[in-house]
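Visitor: Predicted structure and sequence below. I'll ask about it afterward.
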Amino acid sequence: MAPLSKIFAVLAASFITLAIADQAPPVPTKGDFNVLTMNVGGISGAIDKDGVPEDQTNAKTIGKLFSSLGYKIINMQEDFHYNDNIYANVKYLFKSVPAPEVPNSDGLNTISAFTPNAFERVKWNKCSQASEFDCDTANGFTIMRAQIATGVFVDVYNLRADAGVKEEDKVARASNFDDLATYIDVMSAGNPVIILGDTSSLYTRQGDNPTIFVTRNGMRDAFVELHLNGVNPTVEKACKNPSVVQDCETTDKVFYRGSRQLQLEATYFNYESPKFISASGGVLSDHNPITVNFTWSVSALFQQSDLFGNPSGQWFNDLTSLPDSPKVETLTFRSGSELDQVRIGYVGGKELTHGGLGGGEKSMFLGNDEFWISARICQGGSGDQIKIYYLLATTSKGYTLAGGVESGQCVTYEPPSGWQIVGYMGRNTTEVTQLGFIYAPI
């Protein structure tokens, strides 16, 4: 896997939040959305093993169907040579900028009706040429941090794992899965996550390990959950294309999990290939596209603000460490002309720290009947150099603690009535580059 410092550097400045007006507080809410994963087989001049021509006409049809069928998030794999034809017919809020063409392309692209806070590409650490030409492209995975609603984020991963059934392929594929599972542990800590893409793996194939995302990352397989009563298949049942049954297994999979802040449930899983038919009556890809519907609801224990600042650096989320009923006892900021570090202490002695060691230190003690109820935050700089310049904390008794210099674009976050600020989420390097706030009932 590429070094984390290099991964963070690919973030585009267009994903940096530049909110200026104060934001209304998030409130407990719920909703639903659907996703689609489709290997579009976009290799110029190729005819795949099922006899499906991979050409501009099919690509244009795929793009039209994406828009007309109304999926909220779409992950594509093998989107190499005909992306322009797909995108020409797609009308969505967000369309990922394709990577350069083969051999530098990963063929992974995402279309979304939701605003992304960040979009990143990561290359696999290992590949195999034993069965196919996986080392001839920059295969890997992507992550989009999708903002579903105010204070509601879901990390959506796309992947295309090393293909083939020879031993070298399986070793490379296991390494791919380990890359992704490790990345999720670090960069999606505390967050809801959806993985949808081409895993190139089957539960029934000896040596494959798609269960790693269940055992290591606490996820569920929507197909196994909704069509196999939660039991992984042990006897292979291959899918036809188009598939008219739902209990067969393909290498395209959808894993998901919620968080302490967001309950996420898969309610519907369907092979969509009967909808993706060409004018001549043929399928548009040798893979069955998959859709999953999700419902979501905000927890009664925790809520979140939006994220503010630059999505670069190490991700952190205090939800991984907070007790169910936290009480803030101390706030500490390190700062000079910008916010270098935030530290929060709780009744019972636990402390959580994010950022570096620059600047001077200021602290504030909160009494037993005093709570943190407002945070004003400012960001400055430009492009991928934007960072947090200022943070002002105000308590229920009117006391304040400030760090940094109030300048640039600013926003104030306040929890709903009867709630308090109890923690942070965001990104840091040797300073704080992005911040959001975690709320809990008083």
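Guide: In hand now; what should we look at?

Visitor: only C-alpha atoms for contact and neighbour calcs from this point on.
Guide: OK.

Visitor: what are the ranges of the strands in the stretch 51-200 of the chain?
Guide: 73-77, 94-95, 109-112, 115-123, 140-149, 152-159, 193-198 (DSSP state E, counting those that start in this stretch).

Visitor: what's the distance between the third one and the middle of its chain?
Guide: For strand 109-112, the distance between its averaged C-alpha position and the chain's averaged C-alpha position is 12 Å (C-alpha atoms, centre = their mean, to the nearest Å).

Visitor: next, the one to line up against it:
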Amino acid sequence: MRPCLMPKGFTFMRVAIAVSGDSTTAVYANFYNLHTDAGTETAHNAARQANVNQVELERSGTVPTVETLCANPSTIDSCETVDKIFFYRSGPLVTLQDDDFTYASKLFLQADGSVLLDHNPVMGNFYTVVGDVPVLAGIAKAKTPVLTFRGGSRLDGFGLTLTDGTRFTHGGTGGSPVTLTLGASERWVAAKLCQGQKDGNTRIFSIRAVTSSGRSLAAGMATGDCVRYPAPSGWQIVGFLDGSEVD
């Protein structure tokens, strides 16, 4: 049997990510499958690189200068061909992180061992981070009376307590804790975050919270790469999105 040719164009699907049996706190991820320019001349290769210039897991961010063609089925993951997970992006309520890439060629073979398609199937292992969003979804008019940060040479941990007693704590237990108790009508309205490099990864090195009364709470060590995040007018900060590190 001969392999089928991959249809041209793109497909789209939306996937709900939720706890089994509970869709009330679901977050959604959109997936696009696209057949790009498949030419092999120099201009085709340049066009593809100009369209999407991102290499992460196999090349550690280094764009290859010499093409290593993939066999079909491919027996290695570091080869270069048109079959890639080229791009992924997080949204405001969910963080996508990919920690593995492989050509799953052995899973897509015909009974006689021959390939199903003229392309190698790609597979990535994504995990999602939604932080405090699922809990906050069930709390009406959440308010933050207590902020607690931990830091030293960088930010180690951060947390807050809501008026109903709910506590959010993220990060580690290192560094020195600092606490700010807000007044009855006081709100956390802005955050300044500074980032830097640790062990080859981007981490949050400091945080500074500013309240509606002009008071502030800070932890960690500021860097030259900082961004201020104000809450929209009439809103406040009541939770976090975070990963396995303070990133």
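Guide: On my side now, so go ahead. This one's a predicted model, so the numbers in the text were calculated from it and none came from an experiment.

Visitor: Would you pull the TM-score for this pair?
Guide: After superposition, the two chains reach a TM-score of 0.62 (TM-score structural alignment, normalised by the length of the second structure), with 197 aligned residues with a C-alpha RMSD of 4.3 Å.

Visitor: Kindly reformat the strands of the stretch 51-200 of the first structure as TSV containing distance to residue 416 of the first structure and mean neighbour count.
Guide: Formatted as TSV, the strands of the stretch 51-200 of the first structure follow (distance: least, C-alpha to C-alpha, whole Å; neighbours: other C-alpha atoms under 10 Å):
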stretch	distance to residue 416 of the first structure	mean neighbour count
strand 73-77	29	24
strand 94-95	30	16
strand 109-112	29	22
strand 115-123	23	22
strand 140-149	16	21
strand 152-159	15	25
strand 193-198	25	26
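
Visitor: Run a quick neighbour tally on residue 96 of the first structure.
Guide: 16 (other C-alpha atoms under 10 Å).

Visitor: how close does it get to residue 75 of the first structure?
Guide: The span separating residue 96 of the first structure from residue 75 of the first structure equals 10 Å under the rule C-alpha to C-alpha, to the nearest Å.

Visitor: any residues in contact with both of those two?
Guide: Shared contacts of residue 96 of the first structure and residue 75 (C-alpha atoms under 8 Å, 6 or more residues apart in numbering): 109, 110, 111.

Visitor: Let me know the closest of those to residue 179 of the first structure.
Guide: residue 109 (19.1 Å; C-alpha to C-alpha).

Visitor: show me the contacts for the counterpart of that closest one in the second structure.
Guide: Residue pairing (TM-score structural alignment): residue 109 of the first structure is matched to residue 85 of the second structure. By C-alpha under 8 Å, 6+ apart, the contact set of residue 85 of the second structure is 122, 123, 124.

Visitor: Aligned to residue 216 of the second structure, what sits in the first structure?
Guide: In the first structure, residue 216 of the second structure lands on residue 400 (TM-score structural alignment).

Visitor: ok, that match to residue 349 of the first structure distance?
Guide: 22 Å.

Visitor: which of the two has more neighbours?
Guide: Higher neighbour count among residue 400 of the first structure and residue 349: residue 400, with 15 against 8, using other C-alpha under 10 Å.

Visitor: can you pull the contacts of that one?
Guide: Contacts of residue 400 of the first structure by C-alpha under 8 Å, 6+ apart are 364, 392, 393, 394.

Visitor: can we see that at 10 Å?
Guide: 363, 364, 372, 374, 375, 392, 393, 394 (C-alpha atoms under 10 Å, 6 or more residues apart in numbering).

Visitor: In JSON lines, list those residues along with neighbour count and secondary structure.
Guide: Putting the contacts of residue 400 of the first structure into JSON lines (neighbours: other C-alpha atoms under 10 Å; DSSP: H, G, I helix; E, B strand; the rest coil) gives the following:
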{"residue": "363", "neighbour count": "16", "secondary structure": "strand"}
{"residue": "364", "neighbour count": "17", "secondary structure": "strand"}
{"residue": "372", "neighbour count": "28", "secondary structure": "strand"}
{"residue": "374", "neighbour count": "20", "secondary structure": "strand"}
{"residue": "375", "neighbour count": "21", "secondary structure": "strand"}
{"residue": "392", "neighbour count": "18", "secondary structure": "strand"}
{"residue": "393", "neighbour count": "22", "secondary structure": "strand"}
{"residue": "394", "neighbour count": "17", "secondary structure": "strand"}
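
Visitor: mind listing what residue 103 of the second structure touches?
Guide: Contacts of residue 103 of the second structure (C-alpha under 10 Å, 6+ apart): 70, 72-79, 83-84, 120-124.

Visitor: For residue 159 of the second structure, state which of these is nearest.
Guide: For these, the nearest to residue 159 of the second structure is residue 124 (31.8 Å; C-alpha to C-alpha).

Visitor: contacting residues for the closest one?
Guide: 57, 84, 85, 97, 98, 99, 100, 101, 102, 103, 104.

Visitor: for residue 240 of the second structure, same thing?
Guide: Residue 240 of the second structure neighbours (C-alpha under 10 Å, 6+ apart): 93, 130, 131, 132, 133, 158, 159, 160, 168, 169, 170.

Visitor: Buried subset of those residues, written for PyMOL?
Guide: Per 16 or more other C-alpha atoms under 10 Å, the buried members of these correspond to this PyMOL selection:
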select buried, resi 130+131+132+133+158+159+160+168+169+170
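
Visitor: Touching, residue 410 of the first structure and residue 387? I think so.
Guide: No - using C-alpha atoms under 10 Å, residue 410 of the first structure is not in contact with residue 387; the gap is 11.9 Å.

Visitor: now the helices for the first structure?
Guide: 4-9, 56-69, 83-87, 167-187, 212-215, 222-227 (DSSP state H).

Visitor: Quick one: these as JSON lines, columns for mean neighbour count and distance to residue 336 of the first structure too.
Guide: Shown next, in JSON lines, are those (neighbours: other C-alpha atoms under 10 Å; distance: least, C-alpha to C-alpha, whole Å):
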{"stretch": "helix 4-9", "mean neighbour count": "14", "distance to residue 336 of the first structure": "24"}
{"stretch": "helix 56-69", "mean neighbour count": "18", "distance to residue 336 of the first structure": "49"}
{"stretch": "helix 83-87", "mean neighbour count": "20", "distance to residue 336 of the first structure": "46"}
{"stretch": "helix 167-187", "mean neighbour count": "20", "distance to residue 336 of the first structure": "28"}
{"stretch": "helix 212-215", "mean neighbour count": "16", "distance to residue 336 of the first structure": "42"}
{"stretch": "helix 222-227", "mean neighbour count": "20", "distance to residue 336 of the first structure": "48"}
